[in-house]
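> got a structure for you, letters missing:
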């Protein structure tokens, strides 16, 4: 059941991202979640920092997510922590130009006292 719950939380996060649903996507992360992306020169130390970066991408670059597929999924459980890894193929638009990216991603989830799995760290890397 626990692995199923983690996969459901991951699916909800990926599905919100895939439809560019900012509110649902960011709601999947704890306020103090951290983010490491291969295309940024720094770590983002909280959800608000990532939200600000996302807004900048939208206004400066015409950023829009148009689709996302998750494959090669694995969940590792360590008490109230779950490590979710997968390959992710994302369809994006930058200024109206379509781009597809292929990356690997790790999302660390923590189970809160109410039993909800919330993302506390995301690490996105380019494939080798």
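Everything's here; your move. Because the structure is a prediction, the values reported are computed rather than measured. Numbers count the residues shown, from 1 in each chain.
> from now on I want contacts and neighbour counts done on CA atoms only, so please keep to that.
OK.
> helix or strand for the residue lying closest to residue 58 once chain neighbours are set aside, which one?
Leaving aside its chain neighbours, residue 58 sits nearest to residue 64 (6.8 Å; criterion: Cα to Cα, 6 or more residues apart in numbering). Taking DSSP states H and E as the definition, residue 64 sits inside strand 63-78.
> ok, structure two:
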């Protein structure tokens, strides 16, 4: 079993953050496995696969939502055989039909090898006050 290196995990996480910051749906979701799970404090239930999150994303965009800015700080990578855990603080500003909203959250992304590269298999956001 291959153990990912820190640089590859950092690059995979940065690709997710960059795609999210650009509201680039295709590039963002390409970084997640089809069976990835998502736990967001803003949603009433866990999202059990990428398709469910994609539908939610489409609803957000249709309602006027888009990301204005997203930055990552306080990064930490923990590597394991075949996987890695990436944690960071994420500051996000979004535009909605009701105006701009900003959030500071803690995020965990779990990566695993799929084929020749890393893919996100779980994402968890918690509010940071």
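Now that the structure is in, tell me what you want to look at. It should be emphasised that the depicted structure is a prediction, and the values quoted were computed from it without experimental measurement.
> re the thing from before, give the aligned range of the helix or strand following the strand holding residue 64 of structure 1 in structure 2.
Per DSSP H and E, the first helix or strand lying C-terminal to strand 63-78 of structure 1 is strand 81-94. Mapping strand 81-94 of structure 1 onto structure 2 (TM-score structural alignment) gives residues 83-96.
> distance from the matching stretch to structure 1 after superposition?
Taking mean Cα distance after the TM-score superposition for structure 1, the mean distance separating stretch 83-96 of structure 2 from the aligned residues in structure 1 is 0.4 Å.
> pull the residues that contact that stretch.
3-4, 9-10, 13, 63-79, 100-113 (Cα atoms under 8 Å, 6 or more residues apart in numbering).
> give me that answer again for 7 Å
Residues outside stretch 83-96 of structure 2 that contact it (Cα atoms under 7 Å, 6 or more residues apart in numbering) are 3-4, 64-79, 100-113.
> report the buried members of these.
Listed as buried from the contacts of stretch 83-96 of structure 2 are 4, 65-72, 77, 79, 104-113; burial here means 16 or more other Cα atoms under 10 Å.
> number of residues surrounding residue 44 of structure 2?
Other residues near residue 44 of structure 2 come to 8 when the count uses other Cα atoms under 10 Å.
> same thing with the one 5 residues further on?
Taking other Cα under 10 Å as the neighbour definition, residue 49 of structure 2 ends up with a count of 17.
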